[in-house]
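# missing the sequence, but the structure's below:
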């Protein structure tokens, strides 16, 4: 009879004399969680493909002989002037359609905080630490890089450049998950869940930055008025009212009030999402679908299939011909964005994950490698939707520097995605073999046996 392998050395706590157990970082989740992430990846793959088509179409049109038609369409003003809603189509896409995107993000956040990884402080520590470090370091690298490159510029001009410090801080959920779905078809669900949770926390930080740092002035009366339709929205959902036309009324009113207050209107979307009721017992039941889950599934196709691609179409149309690319390569803000996305995000997310393992009793799950974390950290540098939005808020839509920053966001995201692909494709081949063995080991219920074993206690 074979003897058991020798136990790993452990340390004893001086407080209680007991042997502490090592918490596993990025351990295998439940089968239900794995299926949810797989379904979400399939949805985001489609949305990411549509988003990419929209961005490429905008770039092609903006650099064609008919580029004036693109600018004319983007700047066409529609809406009632009496309500100060006579906005260009580009502004409607940024302020209106992106509010739908942030509504979905708000619902995801609520579900994560109530029934997901963020509801467990131990499990939440990792994505939160990684997300925070993945925001702070890119912002810091932007400031340092832009300051060094702009050596000799006046203090006023440098101050204008540094308004873009938050541009490289956001990870684009649709693009990042779409890339992961294409190159990481066999990666463990824990890695996919980590990227999803990281991106959700990233969005929360990004919308907070927008509300706090990119709001010039606030009309408190309009902001207080927004509380009324928000309360009505909450009461309707608590009463199980799900008619889209009924719910649209308080949602639109809340958006109008927030827009009129001077705070960016996308904040209304996040607030509406966070007010959607979430029942933990229903969320965790494998055969039940909660109200939040049903709303997310109804709204997500519109958000991923139209709202975000429409914003990308109006935001990504940058003219490269005629010296635009050369000018962008010399712009300190554009250089800072590129460095922040490619290097800042990778080092920040990787460093935050390492810090959690280094300064707590946690260690990386034995089935994973730090190379996996490096690949995801590189992939976090894919910034698009929110980065383009912050660029417009920092420098003004259609300005020369905004165009330079857009090119930097596109280029930096492409480099980050390519680097992540090199790392993750190698790991994907490894996990394809592992998954083949696990999938073959199934019972009649169709669930891999590895998910039916008692999970390790992370405590």
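Yes, it's here. What you see is a predicted model; the values in this text were computed from it and never measured.
# only C-alpha atoms for contact and neighbour calcs from this point on.
Noted.
# Just list the residues touching the nearest residue to residue 270 once chain neighbours are set aside, thanks.
Excluding its sequence neighbours, the residue lying closest to residue 270 (C-alpha to C-alpha, 6 or more residues apart in numbering) is residue 106, at 4.5 Å. Residues near residue 106 by C-alpha atoms under 8 Å, 6 or more residues apart in numbering: 269, 270, 271, 272, 273, 274.
# one more time with 6 Å
Neighbouring residues of residue 106 by C-alpha atoms under 6 Å, 6 or more residues apart in numbering: 270, 273, 274.
# so the first one touches residue 100, yeah?
When you say that, I think you mean residue 270. No: applying C-alpha atoms under 6 Å, one finds residue 270 not in contact with residue 100, separated by 8.7 Å.
# buried set for stretch 283-295?
283, 290, 291, 292, 293, 295 (16 or more other C-alpha atoms under 10 Å).
# Could you work out the end-to-end span of that stretch for me?
13 Å (C-alpha to C-alpha, to the nearest Å).
# what comes into contact with that stretch?
So stretch 283-295 is in contact with 278, 282, going by C-alpha under 6 Å, 6+ apart.
# what do you get if the cut-off is 7 Å, keeping everything else the same?
32, 107, 115, 276, 277, 278, 282 (C-alpha atoms under 7 Å, 6 or more residues apart in numbering).
# another one to put next to it:
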């Protein structure tokens, strides 16, 4: 038991460091996509994304297949943190859980305040936090941000991801193919049986996971959710004859193997394929459209109000303890960084407005503007907050 406790902090630090680096790469990729989409290369950019490789376009391969790998990693992280990490007990879940709830509810309400009718379908777009982007900004601040706030942000973002997965499953599923859904259920049952039988090799899980992805893709439920379901069936606990869980657990091995390709290939590719909004070709009205304003306000105002307000309320009511060695201003800075909703927000925008390029573009403008403003404000507040809590010089 002592061995596990000693290993957990270093594992979390490795997680935070890799996410921070990936966030910086993600920023550069998103900026590149914007430049290309508004340059003479725009036509080539669109032609490549809409070109077909087999049954699907390049964009669909990225958004439906590669992003299933991203969701697989998300599912592995959720399971690990819930079983043996920063969310492994109720006392650890309470504050980030309450903050995440506020950070999802308030942006959705703000979006609803300026959107009615069909566009209200995009209410969930500003409800997610991009952990890679947020931690990328925090990495620029070095030791100015207490470790407790980094952990709080990581835990909150993981709960946010879980909430986004549930939202996608419940609200962005259209027609259902019952035979394919039954087939997917049979595959899940087989995966659970392998887990119960303590099958430790990853290859059988991944092969069945591929079959599951095909069946879920055909069923009408978004195919990326197959990644989350697969993650929940990957064994984490040790067999009795072993003692070093982190070194031998299939879940830890797969999570470790996926961090680099997901952080530095899958998510940047997704950003490059979806952040390229042809701003110069859009009418001026798109910049002030209800969807644009709803998303931008949800991220820039709704997220920090929800996260910070619910956190302060939870601490004042005695429901949770405040993060150690963190000032109220630093909490506000981190709450602002939660308004960076890039990857998951872009993904939900595609699901909310399928086939409507204008509404998707408006949502993307709102995501980019809101995330950029939230990131800059959060960075500035955290720099000022750091100076405020420094001890006076002798």
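Yep, that arrived. For clarity, every value in this text was computed on a predicted model and none was experimentally measured.
# where does the TM-score land?
Remark: TM-score between the superposed chains equals 0.90 [TM-score structural alignment, normalised by the length of structure 2]; 385 aligned residues with a C-alpha RMSD of 2.5 Å.
# who's in contact with the counterpart of residue 124 of structure 2 in structure 1?
Aligned by TM-score structural alignment, residue 124 of structure 2 pairs with residue 166 of structure 1. By C-alpha under 7 Å, 6+ apart, the residues touching residue 166 of structure 1 are 139, 390.
# mind running it again at 6 Å?
Residue 166 of structure 1 touches residue 139, counting by C-alpha under 6 Å, 6+ apart.
# Same question for residue 348 of structure 1.
133, 134, 137.
# of the contacts of stretch 283-295 of structure 1, buried ones?
In terms of neighbour count (16+ other C-alpha under 10 Å), the buried residues within the contacts of stretch 283-295 of structure 1 are 107, 115, 276, 277, 278.
# Report the separation between the last one and residue 105 of structure 1.
Look at residue 278 of structure 1 and residue 105 of structure 1: by C-alpha to C-alpha, they are 14 Å apart.
# Contacts for stretch 364-381 of structure 1, please.
Looking at stretch 364-381 of structure 1 with C-alpha under 6 Å, 6+ apart, the contacting residues turn out to be 24-27, 171, 341-342, 345-346, 349-350, 416-417, 420, 423-424.
# which ones among the residues you listed are found in helices?
In helices, judged by DSSP state H, the following of those are found: 345, 346, 349, 350, 416, 417, 420, 423, 424.
# ok, of the residues you listed, which come out buried?
The buried subset of these (16+ other C-alpha under 10 Å) comprises 345, 346, 349, 350, 416, 417, 420, 423, 424.
# Which position in structure 2 pairs with the first one?
Aligned against structure 2 by TM-score structural alignment, residue 345 of structure 1 finds its counterpart in residue 303.
# same for the lengthiest helix in structure 2, what does it pack against?
In structure 2, assigned by DSSP H, the helix with the most residues is helix 2-37. Where contact means 3 or more C-alpha pairs under 6 Å, 6 or more residues apart in numbering; DSSP states H and E, helix 2-37 of structure 2 is packed against helix 131-141, helix 267-274.
# Could you double-check that residue 341 of structure 2 lies in contact with residue 129?
Yes: in terms of C-alpha under 6 Å, residue 341 of structure 2 counts as a neighbour of residue 129; the distance is 4.4 Å.
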